[in-house]
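# Please find the sequence and the predicted model below.
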Amino acid sequence: MLPGLMLRTVLPSLIAALALAAPSAAGAQAPTSVPVQTVAVNGATLGYRVLNPDAKGRPLVLICGYGFTMSEWDPSFVERLAQGRTVVLFDNRGIGTSSGPVKGLTIQTMADDTAGLIRALKLGRPDVLGWSMGGYVAQELALDSPRLVRRLILASTDPGSPRAKEPSSNVVATLTNPDLTPSDLLPVLFPSDQQAAGQAWLAAVGAQPNLTAADFNTPGDTMNEQELANAQRWYGRGQGTYARLPKLRARTLIGYGTQDVIVPPGNAKLLARRIPHRTLMRVPDAGHAFLFQQPAAKAAAFDRFLDRR
């Protein structure tokens, strides 16, 4: 089990409270300015947004982390990625604007949903970015459906199995504290000297237009099933992707923050040893949410990888 990811049992309500109380001031290109559409996939109905749909560049699909919804990506991060390509955001089944049965949910189920979304939207062979749990989903997708993934970005993630490195007991104690507050949480997502970045991320999410409570919908049964999917269904013996990673064909960027206390940095090195065609992106003085420390710059770095010949 990766107990650190249990932070999302409390984070949805914290972000929702902050976001819905913030003034709406984002520009017209903010992700939430794009209407939510839905598509039926594998017995679920997935809510999604398509930014810059007329772009000629290869599409990029973003896969959310544990308990996150598509409205919680930093808007400047998404906007920068969408400057020269179509970007597809979506909610995993049973969360945010998506619905569907979640009993017995696994990472494989979410990978199958993502494959169904790519096919239904006729995206061809897009690039895929997965953050945290989204990285687990992205690995399964790329291994099971290699014709649906051109390039892969794995951010703050691990290969599962008993080989994966878990957070310290102190981090687990913080994240499982029922009285957790935003001031307790941000130091777990961001290093101590990067708290301004954490506050900026929350403010940016909250400043998006058209936000409603549905954008942050995190039903208890979905959270419980996602937690199980992230625990014994990913870290048990014979689980995860560790044993299969040498078969991964997609060129892969592995990004990690050197101060990540939720998915310790050793996991990135573990991935790098197993994935054949990989580039390692080490971000100093950064934590689990390194994507949202100077988010436009991180998106530009990902752009360079995706555009490389």
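Received it, and whenever you're ready, just let me know what you need.

# drop to CA atoms for contacts and neighbour counts, all remaining ones
OK.

# Show me the helices in the stretch 201-309 of the chain, by range?
220-230, 232-235, 266-274, 295-307 (DSSP state H, counting those that start in this stretch).

# which helices and strands sit right next to the longest one?
In other words, helix 295-307. Applying 3 or more C-alpha pairs under 8 Å, 6 or more residues apart in numbering; DSSP states H and E, one finds that helix 295-307 makes contact with helix 75-81.

# who's in contact with the helix it packs on?
29-31, 87, 204-205, 208, 291-292, 295-296, 298-300, 303 (C-alpha atoms under 8 Å, 6 or more residues apart in numbering).

# Please look at Val39 and Ala120 and confirm they touch.
Yes: shown here, Val39 and Ala120 form a contact pair, counting by C-alpha atoms under 8 Å, at 7.5 Å.

# put this beside the first:
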Amino acid sequence: MKSMTQITVGDIDINYKIKGSGKPLLMIVGLSFSLLDWGNKFTELLAQNYQLILFDNRDAGLTSPSPRPYSIVDMADDAAGLLDALNIPKAHVFGVSMGGAIAQQFALKYPDKLDKLILGCAMAGGNCSQMGDISGVMSGNLLDLLFTPTFIKANSQELTEFLAETTPLHSRDAALQRQIQAFASHDTCDTLSDIQATTLIITGDKDIAIPRSNSDLLAAKIPNAKLEIIVEAAHGFSYSHADTTADLIRLFLHQQPNPEKRL
């Protein structure tokens, strides 16, 4: 099943796409990005086993601009509202970067809607985290933000074409500022221990945007979490290392949880 359309959720119209079949997997993208930024290869790999729900956050892609300032919790409400509108009672959730912040808040506020949780290159925010260099979002120099120099050199033509397709849908101006302000409000430093979902944390060892230390902290504070580090990968690891990332996710989602591990 493949479709792309809009559905009203609260005060916005969310652009979404359903891809593949199987257990639902809600995919929450990061700051400024649209659902196209996942890339075709990665989503095709996951769609072999799961029903992917891809969508644009408010103020990004083809989803409505937000009529008001908002928080990461509000964006988690958007995600939960999308599942409700699609009549999906429960899903796995994978959030990357700012999407990982949204996924944390989703896990805390909507535990009954969450099966397993996957956090990619994410952070807890607040005063317990270390933000790296995200200036590329504002300057448009996304290649250096997302990928290692080696990957860029080896895939320059493909990446040029990819950015030509995706960049027009990125957040800009007031919309981008609202997303940045929402991301700045994110703080789960004192509530990570309340996340009860079985959790996989994935990051790249060369991430300059949200350094690996943030994933180490998430893994230490979330009770039932496993950390996977992808070697020679940066912030855009799900694109540059699509096979590895998809394999890690499929293995994690296929495994049965062990209740004895939960503290």
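Sure, I can see it. Just so you know, these numbers come straight off a predicted model, no measurement behind them.

# Next, the TM-score between them, please.
TM-score of the superposed chains, computed with TM-score structural alignment, normalised by the length of structure 2, equals 0.89; 256 aligned residues with a C-alpha RMSD of 2.4 Å.

# could the helices of the stretch 201-309 of structure 1 go into TSV alongside distance to Ala173 of structure 1?
Shown next, in TSV, are the helices of the stretch 201-309 of structure 1 (distance: least, C-alpha to C-alpha, whole Å):
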stretch	distance to Ala173 of structure 1
helix 220-230	16
helix 232-235	19
helix 266-274	21
helix 295-307	29
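
# Could you look over the ones you listed and pick the most buried one?
Among the helices of the stretch 201-309 of structure 1, helix 232-235 has the highest mean neighbour count (mean count of other C-alpha atoms under 10 Å), at a mean of 22.

# List the buried residues for stretch 40-49 of structure 2?
Neighbour counts over stretch 40-49 of structure 2 (16 or more other C-alpha atoms under 10 Å) mark Phe42, Thr43, Glu44, Leu45, Leu46, Ala47, Asn49 as buried.

# For it, grab the matching residue range in structure 1.
Under TM-score structural alignment, stretch 40-49 of structure 2 corresponds to residues 75-84 of structure 1.

# do the same with stretch 73-93 of structure 2
Going by TM-score structural alignment: stretch 73-93 of structure 2 matches residues 108-128.

# buried residues in the matching stretch?
The neighbour-count check on stretch 108-128 of structure 1 (16+ other C-alpha under 10 Å) flags 108-118, 123, 125-128 as buried.

# Among the residues you listed, name the ones in strands.
Mapping the buried residues of stretch 108-128 of structure 1 onto strands (DSSP state E) picks out Asp127, Val128.

# can you pull out the helices in the stretch 1-150 of structure 2?
For the stretch 1-150 of structure 2, the helices defined by DSSP H, counting those that start in this stretch cover 40-47, 72-85, 98-109, 135-139, 142-146, 149-154.

# Let's have these in TSV, adding distance to Ala124 of structure 2.
Below are the helices of the stretch 1-150 of structure 2 laid out as TSV (distance: least, C-alpha to C-alpha, whole Å):
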stretch	distance to Ala124 of structure 2
helix 40-47	25
helix 72-85	12
helix 98-109	7
helix 135-139	20
helix 142-146	20
helix 149-154	27
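
# Among those, which comes closest to Asp11 of structure 2?
helix 72-85 (9.3 Å; C-alpha to C-alpha).

# Average offset of the closest one relative to structure 1?
Comparing helix 72-85 of structure 2 with its match in structure 1 after superposition yields a mean distance of 0.6 Å (mean C-alpha distance after the TM-score superposition for structure 1).
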